[in-house]
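J.: Just to be clear, the model below is a prediction. Sequence and coordinates:
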Amino acid sequence: MAPKFVLVALVSVLALLVGEIPTKVSAVTAVTEPAPTYSTISIVGEIFCKSCKLTGYVDYLDASPVDGVLVRVSCFDKNWNYISNYANSVPGGFFYLSWPDVANFIPERCGVYVDWSPLSYCSKPIYGPSPVGGAELYLVSEKNVTGGTEATYSPGVIYVERERWNVVCPNS
């Protein structure tokens, strides 16, 4: 432990360098950066059937891509109005949609849902925990485009699985 005279000397030097030490603390408001403003919002993702070896089966995922799945993205806007947009997955399991109301888009208030699967044996969606239900959206990229900035959000891969364990997947 340092002797007291060393501490007193350090405080004196600091007072000379910094100036008068305040005796009262004033309230400081936190400065928050404004949310980025985007000109275009894109939402992309993939739908895979878990544990079924269908066309396009991916070994490390133990899943196959599913095309024709009806995907719904539902959000509460700034005024808590509920807005939904739909897309179908294409071959490879990919889906894409452009969000029309960019000014009111709040990704934390959105969920991505599987509303229908063409595979009756693989139609139960698996979602992680989410405050709004469904799969959560995450910012994937931002890029400059003509007229502003495009933001791309994604829930990543959404898996659908068998409704009941006794349902058998056809092998291709």
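T.: On my side now, so go ahead.

J.: Every contact and neighbour count from this point should use C-alpha atoms.
T.: Noted.

J.: Let me know the secondary structure of residue 9.
T.: Three-state call for residue 9 (DSSP: H, G, I helix; E, B strand; the rest coil): helix.

J.: didn't residue 162 look like it was pressed against residue 121?
T.: Yes: contact criterion CA atoms under 8 Å: residue 162 and residue 121 qualify, at 5.4 Å.

J.: Burial check on the closest residue in space to residue 104 that isn't next to it in sequence, number of neighbours?
T.: For residue 104, ignoring the flanking residues on the chain, the nearest one in space by CA to CA, 6 or more residues apart in numbering is residue 77 at 5.1 Å. Residues near residue 77, counting by other CA atoms under 10 Å, number 18.

J.: dump the residue contacts of residue 77.
T.: By CA atoms under 8 Å, 6 or more residues apart in numbering, residue 77 lies in contact with 83, 104-106, 109.

J.: Over to residue 120?
T.: Contacts of residue 120 (CA under 8 Å, 6+ apart): none.

J.: can I assume it sits in a strand?
T.: No: using three-state DSSP, the assignment for residue 120 is coil, not a strand.

J.: Could you measure from it over to residue 45?
T.: Taking CA to CA, to the nearest Å as the criterion, residue 120 is separated from residue 45 by 21 Å.

J.: Put this next to the previous one:
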Amino acid sequence: MAFVPAKALLLVLLLHCFPVLSHGADSVSMAESPHHNAPSYPPVEAPKQPKSSPPAPSQPPVQPPTQSRVYTPSPAPLPQRSFVAVQGVVYCKSCKYSGVDTLLEATPLVGASVKLQCNNTKNPLVQEAKTDKNGYFFMMGPKSITNFGSHKCRVTLATSPMATCKKPTNLHAGLQGAILMPQKQPPVTSLPKQQLPPYQLFTVGPFAFEPSTKCPH
């Protein structure tokens, strides 16, 4: 057997092992490279939120029907019973307006008589009064007549003191009889109140007399 030098044997061994080392280095380099056959995964999508419907409008709470209160009016107080008093004014009409229902250019008639007649009893009850300088009259009714029976009373013209103005007219029912109209204002009489009993005031008129002849031309 021929003798192989030690150096030659070492060289053969190195040549025999070099491809293995080279192949191992390539494997290591491929394993260390991040771009070599990297696994691919599908993109991760965010979880989808379910579509929520808008909230239904809230209904107001149903109130139970309230029972309306029944209003019962209190009875009106009954009027107090009192005596009857009547007031009014009497005029003398201008001859220019004779026969016309107007008081244009009329003047108050002093001393004229008016009559209050109440038919509440079997026999009519009559009271009379005269006018003052302003043509105003005020009189108390019969004491047996109260305001409860005033609807049966009427006031008419009686007489005139003026010869040239003595024809009674039916202005405001001065001839056929005027109905008593309740009056809230106090009378303009000059009589002291303490001399008069409690009464309810009524108003009639104004009344008028007129000339019985035509005006002179």
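T.: Thanks, I have the structure now. Quantities reported herein were computed from a predicted structural model and do not represent experimental measurements.

J.: TM-score for these two?
T.: The TM-score (TM-score structural alignment, normalised by the length of structure 1) is 0.60; 134 aligned residues with a CA RMSD of 3.6 Å.

J.: Show me the strands in structure 2, by range?
T.: Applying DSSP state E to structure 2 gives strands spanning 83-92, 107-108, 113-118, 125-130, 136-140, 153-159, 167-168, 178-179, 181-182, 199-203, 207-210.

J.: okay but residue 202 of structure 2 is in contact with residue 180, surely?
T.: Yes: assessed by CA under 8 Å, residue 202 of structure 2 is found in contact with residue 180 at 5.5 Å.

J.: Show me what residue 106 of structure 1 aligns to in structure 2.
T.: Matched to structure 2 by TM-score structural alignment, residue 106 of structure 1 sits across from residue 149.

J.: sorry, that was for residue 95 of structure 1
T.: By TM-score structural alignment, residue 95 of structure 1 lines up with residue 137.

J.: Next, count neighbours for that match.
T.: Residues within reach of residue 137 of structure 2, counting by other CA under 10 Å, total 24.

J.: residues touching the nearest residue to it once chain neighbours are set aside, list them.
T.: Closest residue to residue 137 of structure 2 apart from its sequence neighbours, by CA to CA, 6+ apart: residue 131 at 4.5 Å. Shown in contact with residue 131 of structure 2 (CA under 8 Å, 6+ apart): 89-90, 109-113, 137-138.

J.: Tell me the most packed of these, by neighbour count.
T.: Using other CA under 10 Å as the neighbour test, those are led by residue 90, with 29 neighbours.

J.: Just to check, that residue is in contact with residue 103?
T.: No: the pair residue 90 of structure 2 / residue 103 is not scored as a contact, 10.4 Å apart, by CA under 8 Å.

J.: okay, and the common contacts of these two?
T.: Contact criterion CA under 8 Å, 6+ apart; residues bridging residue 90 of structure 2 and residue 103 by contacting each: residue 208.

J.: Run through the residues that contact residue 145 of structure 1.
T.: Contacts of residue 145 of structure 1 (CA under 8 Å, 6+ apart): none.

J.: Residue 139 of structure 1 versus that one, what's the distance?
T.: 17 Å.

J.: Also residue 97 of structure 1?
T.: Separation of residue 97 of structure 1 from residue 139 of structure 1 (CA to CA): 15 Å.

J.: Neighbour count for the two, which is higher?
T.: Per other CA under 10 Å, whichever of residue 97 of structure 1 and residue 139 has more neighbours is residue 97, with 17 against 13.
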